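J.: what's the 3D shape of this:
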Amino acid sequence: MIKFKLEGEFIPLIALLKAVSLVQSGGEAQMVVEDGLVKYNGTVDRRKRLKVRQGDKVEFMGKTIEVE
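T.: Predicted coordinates:
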């Protein structure tokens, strides 16, 4: 499990994937989200501009990111 400390009210999903180094670029992050490879709180979510907030969990490539 990867723990991510949120600095503000939210972080965009694409920025979160880049911040924890699960993708190399914003373009790659957009592709994996559009392809349905990312789960948000247990459900596949294809929204690129999704706002991830404290307490949310994001799953990608067998890894879980817990936002604190």
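
J.: from now on I want contacts and neighbour counts done on CA atoms only, so please keep to that.
T.: OK.

J.: next SSE after whichever strand or helix holds Q30?
T.: Element membership of Q30 [criterion: DSSP states H and E] is helix 26-34. For helix 26-34, the following helix or strand on the C-terminal side (DSSP H and E) is strand 39-40.

J.: compare with the first, here's sequence two:
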Amino acid sequence: MSEIKLREDYIKLGQALKAAGSVGSGVDAKFVIQDGRVKVNGETEYQRGKKLYDGDVITYEGETIRIVK
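T.: All right, here's what the predicted structure looks like:
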């Protein structure tokens, strides 16, 4: 499990996937999210701009990413 440390109050889902190195670009993030391949807190998420806060967990391709303050 990797972690992304928040610099602000939240990070958007597309930015989090890029920061974790799970996708190469924002365009890649857009497509994997639209295809329903990303889960946030166990629920499939289709919004690239979904705001993530401390404690949220992203799952993508068997990788888990935790958002921490």
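
J.: any idea what the TM-score is?
T.: Both chains were compared after superposition, and using TM-score structural alignment, normalised by the length of the first structure their TM-score is 0.97; 68 aligned residues with a Cα RMSD of 0.6 Å.

J.: now for the longest strand anywhere in the second structure, which elements pack on it?
T.: In the second structure, assigned by DSSP state E, the strand with the most residues is strand 63-68. Under the contact criterion of 3 or more Cα pairs under 8 Å, 6 or more residues apart in numbering; DSSP states H and E, strand 63-68 of the second structure touches strand 2-5, strand 57-60.

J.: need the ones you listed in JSON lines (columns: mean neighbour count).
T.: Written out in JSON lines, the entries for these read as follows (neighbours: other Cα atoms under 10 Å):
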{"stretch": "strand 2-5", "mean neighbour count": "14"}
{"stretch": "strand 57-60", "mean neighbour count": "20"}
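
J.: no further questions, thank you.
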